[in-house]
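In: quick one, fold the following:
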Amino acid sequence: MVTAACYEHAPIIGASFVRMTDCETELLAVCAAWASTIYAWCVLPNHYHVLLRTDQIAALRAALGQFHGRTAYQWNGAEQRRGRKVWFNCVERLIESHGHFWASVNYVHHNPVKHRYVTRWQEWTWSSATAYLENLGTERAAQLWHEFPILNYGEGWDKD
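Out: Below you'll find the predicted structure:
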């Protein structure tokens, strides 16, 4: 799973609906170029998570670095804020087990609820949750939610 946040968790991505949508589109294109599978994603106003499989993590991280540089330049230009630090840290977490995988899927899809942007997964536009629920079915998704709870997943690193 790759995660990146805006500097000081400022809601820079969320400056507009269009920016959120463009960020999601470009982020997924970058990830798709280096991942064999994208399992889940969520873009929030100040950070993102993408759960994926790749054998080319160094190349993906380099491409994400270019994405971050490109978007920072575009957004700072649009807001006349040249020099502002936009991104802080891009980290990857190795998925260590079947249970960790499903807890990660649940965590990514639950993130907009966790951060109180919406009350239900499918209410968030910039996420794979709606497609996930449509493909898997709400009954199976609920079963996986209970079988692989997120508990304190993200504690200490996924802050508001």
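
In: hey, let's count contacts and neighbours off CA atoms from now on
Out: OK.

In: in contact with the residue nearest the centre of the chain, which residues?
Out: Most central in the chain under C-alpha atoms, centre = their mean is residue 49, positioned 2.2 Å from the mean C-alpha point. For residue 49, the contacting residues are 1, 2, 3, 4, 41, 42, 43, 108, by C-alpha atoms under 8 Å, 6 or more residues apart in numbering.

In: can you lay out these as TSV showing secondary structure?
Out: What follows is those, written out as TSV (DSSP: H, G, I helix; E, B strand; the rest coil):
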residue	secondary structure
1	coil
2	strand
3	strand
4	strand
41	strand
42	strand
43	strand
108	helix
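
In: now those in TSV, with distance to residue 79 and neighbour count?
Out: Formatted as TSV, the contacts of residue 49 follow (distance: C-alpha to C-alpha, whole Å; neighbours: other C-alpha atoms under 10 Å):
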residue	distance to residue 79	neighbour count
1	30	21
2	27	19
3	24	19
4	21	21
41	27	25
42	24	23
43	20	27
108	29	28
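
In: returning to what we had before: okay, and the residue nearest to the centre of the chain sits in which element?
Out: In the assignment (DSSP states H and E), residue 49 maps to strand 47-53.

In: how about that strand: buried residues?
Out: For strand 47-53, a neighbour-count test (16 or more other C-alpha atoms under 10 Å) marks 47, 48, 49, 50, 51, 52, 53 as buried.

In: and which of the residues you listed is nearest residue 91?
Out: For the buried residues of strand 47-53, the minimum distance to residue 91 (C-alpha to C-alpha) is 9.8 Å, reached by residue 49.

In: which one of the contacts of residue 49 is nearest to residue 127?
Out: Here the nearest of the contacts of residue 49 to residue 127, counting by C-alpha to C-alpha, is residue 42; it sits at 4.2 Å.

In: would you do the same for the sequence below? I want to compare the two.
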Amino acid sequence: MPRRQDQPPPWPHAPTHLLDARGIYFVTAGTHLKQHHFRDPARLEVLQRGLLTITHKFGLRLEAWAVFSNHYHFIAKTPPDVEGAESLPVMVRALHGPLSRWVNKLDGTPERKVWHNYWETLLTKQTSYFARLNYTHNNAVKHGLVQVARDYPWCSAAWFERETAPAMVRAIERFKTERLKVEDDFQPE
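Out: Have a look, this model is predicted:
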């Protein structure tokens, strides 16, 4: 059974990926040693485009995302025609592999380790889902990169505001995020 949002990981440096349940997952991935490999707008654009492309290719319905110089978060629903989320590790490798080769080629460091790990949480409660939507959309604000989430171009906040009823946007924004246990001690550049 996947780790529920109220359970700590068994060992935070090497999380167990138990993906036998279909549903909505909150995923965080970080770079090795929290290095800022995606530190400029062009690199952030490639990371975002890669995330959007690969989740679509794997049939995940992306519901929120935020990408930064040294980590990213996303929320996605598994395809309705599969029993679990076993394709999630394959999808993450399909994203991380090409991105690692690309950024290492730019930096002239072909063998450098770029990604450290990723953590996923199966969201089983509507309140947890809404809180993580708010968290993901406002992550750039949390990290001090913008004052208003929709102003950060590498996240879903502006898209969410355009595509969602204003009452729903306001409702999601009211969900508290302070008590969420999210692996997010990254400080983006």
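
In: would you pull the TM-score for this pair?
Out: Once superposed, the chains reach a TM-score of 0.89 (TM-score structural alignment, normalised by the length of structure 1), with 157 aligned residues with a C-alpha RMSD of 1.7 Å.

In: hmm, which of the contacts of residue 49 of structure 1 are common to structure 2?
Out: Checked against structure 2 using both residues aligned by TM-score structural alignment, their matches' C-alpha atoms under 8 Å, the contacts of residue 49 of structure 1 keep these contacts: 1, 2, 3, 4, 41, 42, 43, 108.

In: how near is the third one to residue 84 of structure 1?
Out: Yep, that's residue 3 of structure 1 we're talking about. 20 Å (C-alpha to C-alpha, to the nearest Å).

In: now do the contacts for the counterpart of residue 27 of structure 1 in structure 2.
Out: Structural alignment (TM-score structural alignment) places residue 27 of structure 1 against residue 51 in structure 2. Counting by C-alpha under 8 Å, 6+ apart, residue 51 of structure 2 makes contact with residue 95.

In: cool, the one 4 residues further on as well?
Out: When contacts are counted by C-alpha under 8 Å, 6+ apart, residue 55 of structure 2 is found next to 61, 62, 91.

In: let's see it at 6 Å
Out: Neighbour list for residue 55 of structure 2: empty [criterion: C-alpha atoms under 6 Å, 6 or more residues apart in numbering].

In: re the thing from before, the residue nearest to the centre of structure 1 -> structure 2?
Out: Match for residue 49 of structure 1 (TM-score structural alignment): residue 73.

In: for residue 18 of structure 1, see how far away residue 85 of structure 1 is.
Out: 21 Å.

In: tell me which of these two has more neighbours.
Out: Taking neighbours as other C-alpha atoms under 10 Å, residue 85 of structure 1 and residue 18 compare with residue 85 leading, 14 against 11.

In: circling back: how about the buried residues of strand 47-53 of structure 1 in JSON lines, adding distance to residue 136 of structure 1?
Out: Formatted as JSON lines, the buried residues of strand 47-53 of structure 1 follow (distance: C-alpha to C-alpha, whole Å):
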{"residue": "47", "distance to residue 136 of structure 1": "26"}
{"residue": "48", "distance to residue 136 of structure 1": "23"}
{"residue": "49", "distance to residue 136 of structure 1": "20"}
{"residue": "50", "distance to residue 136 of structure 1": "19"}
{"residue": "51", "distance to residue 136 of structure 1": "17"}
{"residue": "52", "distance to residue 136 of structure 1": "18"}
{"residue": "53", "distance to residue 136 of structure 1": "19"}
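
In: report how many residues lie close to residue 29 of structure 1.
Out: By other C-alpha under 10 Å, the residues close to residue 29 of structure 1 number 12.

In: host element of it?
Out: Using DSSP H and E, residue 29 of structure 1 sits in helix 17-34.

In: name the residues of that helix that are buried.
Out: Quick answer for helix 17-34 of structure 1 (16+ other C-alpha under 10 Å): 19, 20, 21, 23, 24, 27, 30, 31, 32, 34.

In: now distance to residue 68 of structure 1 too, for the residues you listed, in JSON lines please.
Out: Below are those laid out as JSON lines (distance: C-alpha to C-alpha, whole Å):
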{"residue": "19", "distance to residue 68 of structure 1": "13"}
{"residue": "20", "distance to residue 68 of structure 1": "14"}
{"residue": "21", "distance to residue 68 of structure 1": "15"}
{"residue": "23", "distance to residue 68 of structure 1": "10"}
{"residue": "24", "distance to residue 68 of structure 1": "12"}
{"residue": "27", "distance to residue 68 of structure 1": "9"}
{"residue": "30", "distance to residue 68 of structure 1": "11"}
{"residue": "31", "distance to residue 68 of structure 1": "13"}
{"residue": "32", "distance to residue 68 of structure 1": "16"}
{"residue": "34", "distance to residue 68 of structure 1": "16"}
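
In: good, wrapping up.
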